[in-house]
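1. Sequence first, predicted coordinates after that:
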Amino acid sequence: MEFAWNTQKNKMSDVKGKEMEQDRKGRISNPDIDDTRTNMNYDLVENNKNLYQRVKARVDEVRSVSRIQKNSVVDFSNIITVPKEQYEKWGLEKSKDYLKEVYNYFCDEFGKENVVSAKVHLDETTPHMHLHFVPVNQENGKLQARALMTPARINKIHTECPKYLQEKGFEVERGKGKTEKSLDIHRFKAEKIKEDINILENKLKALESDLKAFERVESSFDKIDSIKAKKSPLGAKISVKEDDYKLLIDLSKKSLVLSSKVSALQGKVSNLENQLYEKTLKLDERMELHKLRNENVNLKSSIVKQNKYIAILEDKLIDNGLAVRKPKNEIKVQKNKSKTYDLER
């Protein structure tokens, strides 16, 4: 299988949302989550604090030697997945061992003290791990995300982590897809669903091909109509030619085999069609979530730009003596010395 790893950089304001998602807090909109299995989820990092507190605590430890601002990247959230087909082959315990070794690799790569969380989820369709590390440069002890997670470093992990896992006995190779530094979680899961849909469609095509092959065999039953039987004058017996008798026996045997196989294949086709329908619905939901998230980001950006424009306008009014700054960010605008207008930010 290919090494399935996705990484995303986060500011401090992003971490709480990641915590809510991985700890199943608040409203759960993911249709893949089975809440009866959520109690099976576990964290490889033993710590009584929540994710936000862990990240903040580690950042505070290096604050004295680091230049930290509001927009500083303080966390990299990583998703490592065991593909469904591999999970079915490995089983639960080997899949858990695999994720544990990935955790060990990241501890070696970035420092165990910087890997603040490694939450394994077993309540979705396939096991996966949400691993978080604070980008502290081990050479100087400073928070340095840009220097730490370069494209070269990301490519190195894509290459070396599979080699490390191979040494531990896991059949894994470097992913052949495009390397992305940051990928939205909803888009990431949507792409995984697309992969599942492609697999299901290929299986469905194979089964439909098998059904057509059986239909061709069934066409040979038309030969029965050409068999001529004669009634014996010595009793209620029917006589047929020896070749026709052998054909009847052969078709009788084929009929029993075909009947059971066709029934089983039709059941598989029906099951795959249902799975395909469910996956398509989930894909639509994922794509809608991704669309709404992008719209929300664009809206926030627009609001920030508008606020900046209003602030510039207010400053110009004050500079030209047309307004006086009042408490609570209120601006009093004077017009023709007879009327006043209050503007609020």
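-> Thanks, I have the structure now.
2. Could you use CA atoms for every contact and neighbour count after this?
-> OK.
3. what packs against the helix or strand harbouring residue 197?
-> Using DSSP states H and E, residue 197 falls within helix 185-218. Contacts defined by 3 or more CA pairs under 8 Å, 6 or more residues apart in numbering; DSSP states H and E place helix 185-218 against helix 242-319.
4. Included below, for side-by-side comparison, is a second structure:
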Amino acid sequence: MSYAILRMQKVKGNMTGIGKHLDRSYDGSDSIPENANIDNTKNNIHWDKNGTAYTQSEWTAYTKENTFTKRVNQEIKERYTQDKKIRKDAVKCIEYIMTSDHQKMVEIFSDQKTAQEWIKDNKVFLESIYGKENIVSIHLHLDEQTPHLHATVTPLTEDGRLSAKDYINGKKVLREQQTMYAEIMEKYGMERGEKGSTAKHTRPRAYRKQQIDRNR
């Protein structure tokens, strides 16, 4: 049985680096990481906040004027309604990685209908927690060894606050998200990892480094 892998990290401060990785672009040009297969980057798919899908070339052109940093800050500017100034160390967005082991993901993406259903179920999962309005962008990376989705969400509340704590406050909430995600992924032959496991959580950046090292 394969495991449903759900990883997240809070994003603060300078967002240029993470934007380059997610968008695979910067200032209208390609920005491809070392562990990616440049020949497959053209197969990546990106979705904007409205759910509109873009090819990689379309997204590269789009992000020249709509950088990751601009997209996140624009969401906050338009929907933050509090008088209190946002702190410099505030969590501006949360990044998720959604995937499974290599064999399982290759199996899913070997059938177009199954792959589309898997992508849809991941979107439903995010919307159930954050609402459609908080999803800034979603990225399907098919140029790395294992197909996976990235998603970024702004932790804006219905009353106009910027509060990551309202969505991911503590280990209990994160465990609940892991369980909920695994339940959605069951139909693809995935299961949840052991609850209370002593295995160390791999942050997204560390996960990406592992993929780079593995492919060297």
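-> Everything's here; your move. The model shown is predicted, which means the values in this text are computed figures rather than measured ones.
5. Could you get me the TM-score between them?
-> Overlay of the two chains. TM-score (TM-score structural alignment, normalised by the length of structure 2): 0.76; 191 aligned residues with a CA RMSD of 2.7 Å.
6. residues in structure 2 aligned with the following helix or strand past the helix holding residue 197 of structure 1?
-> Sequence order places strand 230-231 as the next helix or strand after helix 185-218 of structure 1, per DSSP H and E. Under TM-score structural alignment, there is no match for strand 230-231 of structure 1 anywhere in structure 2.
7. now whatever helix or strand comes next after strand 230-231 of structure 1: how far from the chain's centre is it?
-> Next along the chain after strand 230-231 of structure 1, taking DSSP H and E as the criterion, comes strand 238-239. In this view, strand 238-239 of structure 1 has its centroid 67 Å away from the chain centroid, taken as CA atoms, centre = their mean, to the nearest Å.
8. same deal with stretch 35-52 of structure 1?
-> That offset, for stretch 35-52 of structure 1, works out to 19 Å (CA atoms, centre = their mean).
9. So what touches that stretch?
-> With CA atoms under 8 Å, 6 or more residues apart in numbering as the test, stretch 35-52 of structure 1 has contacts from 12, 15-16, 19, 100, 103, 116-123.
10. With stretch 185-203 of structure 2 instead?
-> Here stretch 185-203 of structure 2 has contacts from 1-4, 7-9, 100, 108, 175, 178-179, 182-183, using CA under 8 Å, 6+ apart.
11. any chance of these in JSON lines, plus distance to residue 54 of structure 2 and secondary structure?
-> As requested, the contacts of stretch 185-203 of structure 2 are arranged in JSON lines below (distance: CA to CA, whole Å; DSSP: H, G, I helix; E, B strand; the rest coil):
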{"residue": "1", "distance to residue 54 of structure 2": "33", "secondary structure": "coil"}
{"residue": "2", "distance to residue 54 of structure 2": "30", "secondary structure": "strand"}
{"residue": "3", "distance to residue 54 of structure 2": "29", "secondary structure": "strand"}
{"residue": "4", "distance to residue 54 of structure 2": "26", "secondary structure": "coil"}
{"residue": "7", "distance to residue 54 of structure 2": "24", "secondary structure": "strand"}
{"residue": "8", "distance to residue 54 of structure 2": "24", "secondary structure": "strand"}
{"residue": "9", "distance to residue 54 of structure 2": "25", "secondary structure": "strand"}
{"residue": "100", "distance to residue 54 of structure 2": "24", "secondary structure": "coil"}
{"residue": "108", "distance to residue 54 of structure 2": "21", "secondary structure": "helix"}
{"residue": "175", "distance to residue 54 of structure 2": "33", "secondary structure": "helix"}
{"residue": "178", "distance to residue 54 of structure 2": "29", "secondary structure": "helix"}
{"residue": "179", "distance to residue 54 of structure 2": "31", "secondary structure": "helix"}
{"residue": "182", "distance to residue 54 of structure 2": "28", "secondary structure": "helix"}
{"residue": "183", "distance to residue 54 of structure 2": "29", "secondary structure": "helix"}
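12. rewinding a little: got a winner among the contacts of stretch 35-52 of structure 1 for most neighbours?
-> When neighbours are taken as other CA atoms under 10 Å, the top entry among those is residue 116 (26 neighbours).
13. Which of the three states applies to it?
-> Taken by DSSP: H, G, I helix; E, B strand; the rest coil, the conformation at residue 116 of structure 1 corresponds to strand.
14. what do we get in structure 2 for it?
-> With TM-score structural alignment defining the correspondence, residue 116 of structure 1 maps onto residue 136 in structure 2.
15. who touches that match in this structure?
-> Residues near residue 136 of structure 2 by CA under 8 Å, 6+ apart: 48-49, 71-72, 75, 151-154.
16. again with residue 31 of structure 2
-> Here residue 31 of structure 2 is in contact with 20-21, 23-25 (CA under 8 Å, 6+ apart).
17. For residue 71 of structure 2, see how far away it is.
-> Using CA to CA, to the nearest Å, residue 31 of structure 2 is found at 18 Å from residue 71 of structure 2.
18. for residue 22 of structure 2, same thing?
-> Distance, residue 22 of structure 2 to residue 71 of structure 2, using CA to CA: 13 Å.
19. Comparing these two, which shows the higher neighbour count?
-> More crowded of residue 22 of structure 2 and residue 71, by other CA under 10 Å: residue 22, with 23 against 17.
20. helix/strand/coil for residue 25 of structure 1?
-> Three-state call for residue 25 of structure 1 (three-state DSSP): coil.
21. okay, now it: neighbour count?
-> Neighbour count for residue 25 of structure 1, taken as other CA under 10 Å: 10.
22. out of everything not next to it in sequence, what's closest to it?
-> In this structure, residue 25 of structure 1 finds its nearest non-sequential neighbour in residue 19, 8.0 Å apart by CA to CA, 6 or more residues apart in numbering.
23. and the contacts of stretch 185-203 of structure 2 as a markdown table, adding neighbour count?
-> Output for these, formatted as a markdown table (neighbours: other CA atoms under 10 Å):
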| residue | neighbour count |
| --- | --- |
| 1 | 9 |
| 2 | 17 |
| 3 | 18 |
| 4 | 25 |
| 7 | 18 |
| 8 | 20 |
| 9 | 16 |
| 100 | 21 |
| 108 | 20 |
| 175 | 14 |
| 178 | 18 |
| 179 | 18 |
| 182 | 21 |
| 183 | 14 |
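24. what's the matching residue for residue 100 of structure 2 over in structure 1?
-> So, by TM-score structural alignment, residue 100 of structure 2 is matched to residue 82.
25. which residues touch that match?
-> 4, 95, 126-128.
26. so how far is residue 212 of structure 1 from it?
-> For residue 82 of structure 1 relative to residue 212 of structure 1 (CA to CA), the value is 35 Å.
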